[in-house]
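Colleague: Provided below for reference: sequence and predicted model.
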Amino acid sequence: MSQRSKDEAAIKEILLNMAKAWNAGDGAGYAAAFLDDATYISFDGQLAEGRQVIQDVHQMLFDGPLKGSKMDDQHHGDPKIRFLTDDSVVVISVGGVSFGESAETDPDRGSIISITAVRHGDTWRLASFQNTRRQAAYQQ
């Protein structure tokens, strides 16, 4: 397996682990892959700066309004991974959450995310994350 393929697999594993942490209601697990000084922009334009803040905000959400929500932990819409350098990538992925017994994403919570990841020693870490609600495609 080439180094690039290994890197792509590691980045996909980060997305999978984030979804699993979401499903467990685990703010620390969700934030684990972020750099200490990472930025996170939520779907509604709120900015969280730093892994600890990202962790704390998500734990508050998991304990409150997003309690019991589930994220698809099998894939993130086959993320598009674009290498900027050997040590930095931009990832575009889709996702969403569901509530209750339904496994289908709540149509009001479908998102497209943009992530910047950087190699940090032997691992990859998230430097930035932006979550935007999905809209209908542009019409030409």
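Modeller: Thanks, I have it.

Colleague: contacts and neighbour counts: CA atoms only from here.
Modeller: OK.

Colleague: residue contacts, the residue sitting nearest the centre point of the chain?
Modeller: Residue closest to the average C-alpha location in the chain (C-alpha atoms, centre = their mean): L15, at 5.7 Å. Contact analysis of L15 by C-alpha atoms under 8 Å, 6 or more residues apart in numbering lists H76.

Colleague: if I read this right, D26 contacts L61, doesn't it?
Modeller: No: with contact defined as C-alpha atoms under 8 Å, D26 does not reach L61; the gap is 10.2 Å.

Colleague: So which of these two has more stuff around it?
Modeller: The residue with more neighbours, out of D26 and L61, is D26; 19 against 15, by other C-alpha atoms under 10 Å.

Colleague: Got another one to weigh against that:
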Amino acid sequence: MTVARIIAELARAWNAGDGAAWAANFAEDADFVDVVGRVQHGREVIGREHQKIFDTIYRGSRLEIHELNSRGLAGDVLLVHTVSALEVPSGPRAGNWRAIQTKIIRDGEILAFHNTGRDSLAGFTNQDEDLAQLDPLDWQGS
């Protein structure tokens, strides 16, 4: 399966609220790091955990996901970055959320997937304007 097809299938599965279809894009022993940093290991766990969020906090949500870039690592292994926008209609996560994902793909399956929420530097620093103006490497001096 191509990268474009995998991304399309992920969006389709998410928007259908189908954890098994989401997980079908992953290798049997894949690793998934979710947006709060939990590591999910294995296709079965990835599918089960996604079904939980599809049935609760992300019920009725709509995902748009697009390839940002990709490059070969070795042989048929690809490093792929995607960006996403998630619209959540109600509940504790209601609103619009942006994220970036890093994927390692081989033979049409995702081996590893890391999801990271995106925020403005001002938001991340809790609206501290002075801190937001600094390069993050300079934060230790503040």
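Modeller: Good, I have the coordinates. Remember, predicted model here, so these are calculated numbers, not experimental data.

Colleague: And the TM-score between them?
Modeller: The TM-score (TM-score structural alignment, normalised by the length of structure 1) is 0.78; 121 aligned residues with a C-alpha RMSD of 2.2 Å.

Colleague: what residue of structure 2 matches up with the residue nearest to the centre of structure 1?
Modeller: Aligning on TM-score structural alignment places L15 of structure 1 opposite I7 in structure 2.

Colleague: ok, average deviation of the helix or strand hosting its match from structure 1?
Modeller: Element membership for I7 of structure 2, per DSSP states H and E: helix 3-16. Compared with structure 1 after fitting, helix 3-16 of structure 2 deviates on average by 0.6 Å (mean C-alpha distance after the TM-score superposition for structure 1).

Colleague: what range in structure 1 does the helix or strand following that helix sit on?
Modeller: Using DSSP H and E, the helix or strand that directly follows helix 3-16 of structure 2 along the chain is helix 19-23. Under TM-score structural alignment, helix 19-23 of structure 2 corresponds to residues 27-31 of structure 1.

Colleague: mean deviation of the matching stretch from structure 2?
Modeller: Following the fit onto structure 2, the mean deviation recorded for stretch 27-31 of structure 1 is 0.5 Å by mean C-alpha distance after the TM-score superposition for structure 1.

Colleague: re earlier: please identify the buried residues of the helix holding I7 of structure 2?
Modeller: For helix 3-16 of structure 2, a neighbour-count test (16 or more other C-alpha atoms under 10 Å) marks V3, I6, I7, E9, L10, A11, R12, A13, W14, N15, A16 as buried.

Colleague: cool, and stretch 102-116 of structure 2?
Modeller: So, applying 16+ other C-alpha under 10 Å, buried residues of stretch 102-116 of structure 2: 102-106, 108-116.

Colleague: can you list the residues you listed in TSV and add secondary structure?
Modeller: Listed next are these as TSV, based on DSSP: H, G, I helix; E, B strand; the rest coil:
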residue	secondary structure
T102	strand
K103	strand
I104	strand
I105	strand
R106	strand
G108	coil
E109	strand
I110	strand
L111	strand
A112	strand
F113	strand
H114	strand
N115	strand
T116	strand
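
Colleague: ok, of those residues, which one's closest to G95 of structure 2?
Modeller: Proximity of those to G95 of structure 2 (C-alpha to C-alpha) peaks at T116, which lies at 16.7 Å.
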